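A.B. asks: Kindly return the folded structure for what I paste below:
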Amino acid sequence: MSARPLGTLARRTTRPLARGLAVAAGSVVGSVVAVRTSAPHVVLTFDDGPEPGGTDRVLTALAERGATATFFVLLGRVRRHPQLLADVVAAGHEIGLHGVDHRALTDLSSAEVTRRTADGRAELEDRTGRPVRWSRPPYGRQTVRTWRAVTRAGLTPVLWGPTTWDWRDISTEERRRAAQRGIGRGAIVLAHDGFAGPADGVDDGPAPILDRGELIGAVLDDYAAQGLVARSLGDALVTGELVRTARFRR
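C.D. replies: Here you go, the predicted structure:
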């Protein structure tokens, strides 16, 4: 047997260890990125609502197809449109916190992130009469610092896989194709029932022109053709378990 260089042996020994440590770290400091399940479920999530003309049409599309979803709401919009929040809850969907407004958490101090998250959670629970478990950082932007601040407030950050690209000015067919990329059992799909703007503390340009209910109906029909049904995160966890990954970006 020929001798191998010591450095090669060290690299081959440490790589599996490094991968193992990364997996372990993800389970400790990771965000939810999917659900491990044998059921034909995809997790459908909506951000930036509630919004008249968006949330109501999305609710109709979901009801017509027997689907449930998790809505990550903005508190400023909840205060402006409390009846829409009540409609989401009454229809059997799940509520998560997207933020007091849509400012990136990475632009705020750790203390402010914790305070805003804790206060937001308390307000949503008061309004809905239900526990709130999940949060989603605006733009998906988070660091280890902001992740810790959110978890200190008692919420679990949730990211996503496939997305409908419904914040972009593109065609419906392009959005439907985007929603297919990476789809499969337990995938978390990002969609929007509103579009954040200056009233939400940000300026991301003009809102795209689309019927959000029509888009979601088409996406759900595409999933149904593959034997998949949409469920809220909480509903999917009845038979599945969380998949976490350490995913951070400023």
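
A.B. asks: okay, CA-based contacts and neighbour counts for the rest of this
C.D. replies: Fine.

A.B. asks: Need the contact partners of the helix or strand in which A230 is found.
C.D. replies: Using DSSP states H and E, A230 falls within strand 229-231. Strand 229-231 is contacted from outside by P40, H41, V42, V43, L44, A67, T68, A69, L220, Y223, using Cα atoms under 8 Å, 6 or more residues apart in numbering.

A.B. asks: is it true that the second one touches I183?
C.D. replies: No. Counting by Cα atoms under 8 Å, H41 sits too far from I183 to count as a contact (10.3 Å).

A.B. asks: now the other sequence, so there's something to compare against:
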Amino acid sequence: MPGAGEATAGLPEAGGAGVAVRRTLLNLAGPVTRPIGSLTAVRTRAPEVVLTFDDGPEPGGTDRVLEALAGRRASATFFVLVDRVRRHPALVREVLAAGHEVGLHGMDHRRLSKLAPATVRTLLAAGKRELEDLLGIPVRWFRPPYGAQTPAVWRAVRRQGLTPVVWGPCAWDWLDRPVETLAGQAARGLNRGAVLLAHDGHAGPEDGADDGPRPRFDRGDLVARILTGLDERGLRGRSLSAALAAGTPWTTPWFLR
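C.D. replies: Here you go, the predicted structure:
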């Protein structure tokens, strides 16, 4: 998730007109830039959006999100931290058992763009290997912590056979705000094929992060409100793989420090 001091740097809808213009130009570049792109959306005719959750697994967060998703028969992609998976292996298995998918978010939540390239390669290889050993299935997706990705990080991700996945709309749910405010924020730009960034956990110092105080709101309540908003618009929440079954990936360059 974007950190306390990076709330605008990692979000495509934040930062004013300059960011919007830059992303419009990248989208127009289309086939030229796609080979060096990260997945930002799904091109689909199905009434679906992609739900993604970062920074878990976390008791009191992941389990509440799972309950909300089950109540609406929605699926999602959970980008997990391996250091947390070690602490809560049963919880990540519960994510899979409920029909969701798991992607890699990192060994921990350190900003990869600040690390030496050799360290990034080592961390990615170790994280993918350990997560696949635990799950017993291949891991396809990777989301860089904070969305921080340089060309060197992007190359390291691709060399591990992973696809970098970023986002469009964002719930801003690392902030302790009323759930109705966060749900309204998540709805901005949440159109067919969009990839929503939300969280089932909160990275802290034990994860190599300094993201401010832990939010106190109920993450399950937030997800339920987001899903209600989708229902009212005739949309469904799906995992990335499920959405791609009826669509194609849309990629653009995404390089942030």
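
A.B. asks: what packs against the next helix or strand after the strand holding A230 of the first structure?
C.D. replies: The helix or strand immediately downstream of strand 229-231 of the first structure is helix 233-236, counting by DSSP H and E. Under the contact criterion of 3 or more Cα pairs under 8 Å, 6 or more residues apart in numbering; DSSP states H and E, helix 233-236 of the first structure touches strand 41-49.

A.B. asks: how about 10 Å then?
C.D. replies: Helix 233-236 of the first structure is packed against strand 31-36, strand 41-49, strand 70-74, strand 94-99, strand 241-245, with contacts defined by 3 or more Cα pairs under 10 Å, 6 or more residues apart in numbering; DSSP states H and E.

A.B. asks: Which residue range of the second structure does the fourth one align onto?
C.D. replies: Think strand 94-99 of the first structure. Alignment of strand 94-99 of the first structure against the second structure: residues 101-106, by TM-score structural alignment.

A.B. asks: ok, now the third one?
C.D. replies: Correspondence between strand 70-74 of the first structure and the second structure is established over residues 77-81, with TM-score structural alignment as the criterion.

A.B. asks: Average offset of that stretch relative to the first structure?
C.D. replies: Comparison of stretch 77-81 of the second structure with the first structure after fitting gives an average deviation of 0.2 Å (mean Cα distance after the TM-score superposition for the first structure).

A.B. asks: Okay, angle between the longest helix that the second structure contains and strand 77-81 too, please.
C.D. replies: Using DSSP state H to define each element, the second structure has its longest helix at helix 117-135. Following axes from the mean of the first three to the mean of the last three Cα atoms, to 10 degrees, one obtains 120 degrees for the angle between helix 117-135 of the second structure and strand 77-81.

A.B. asks: contacts for helix 117-135 of the second structure?
C.D. replies: 80-83, 85-86, 89, 92-93, 96, 102-108, 111-115, 136-142, 150, 152-153, 155-157, 159-162 (Cα atoms under 10 Å, 6 or more residues apart in numbering).

A.B. asks: The first structure: matching residues for that helix?
C.D. replies: The aligned range for helix 117-135 of the second structure is 110-128, by TM-score structural alignment.

A.B. asks: from what I can see R168 of the first structure touches A178, true?
C.D. replies: No. Using Cα atoms under 10 Å, R168 of the first structure is not in contact with A178; the gap is 11.4 Å.

A.B. asks: which ones are touching the aligned residue in the second structure for G49 of the first structure?
C.D. replies: Using TM-score structural alignment, the equivalent of G49 of the first structure in the second structure is G56. By Cα under 10 Å, 6+ apart, the contact set of G56 of the second structure is 62, 78-85, 88, 91-92, 105, 199-203.

A.B. asks: Which among these count as buried?
C.D. replies: Listed as buried from these are 62, 78-85, 91-92, 105, 199-203; burial here means 16 or more other Cα atoms under 10 Å.
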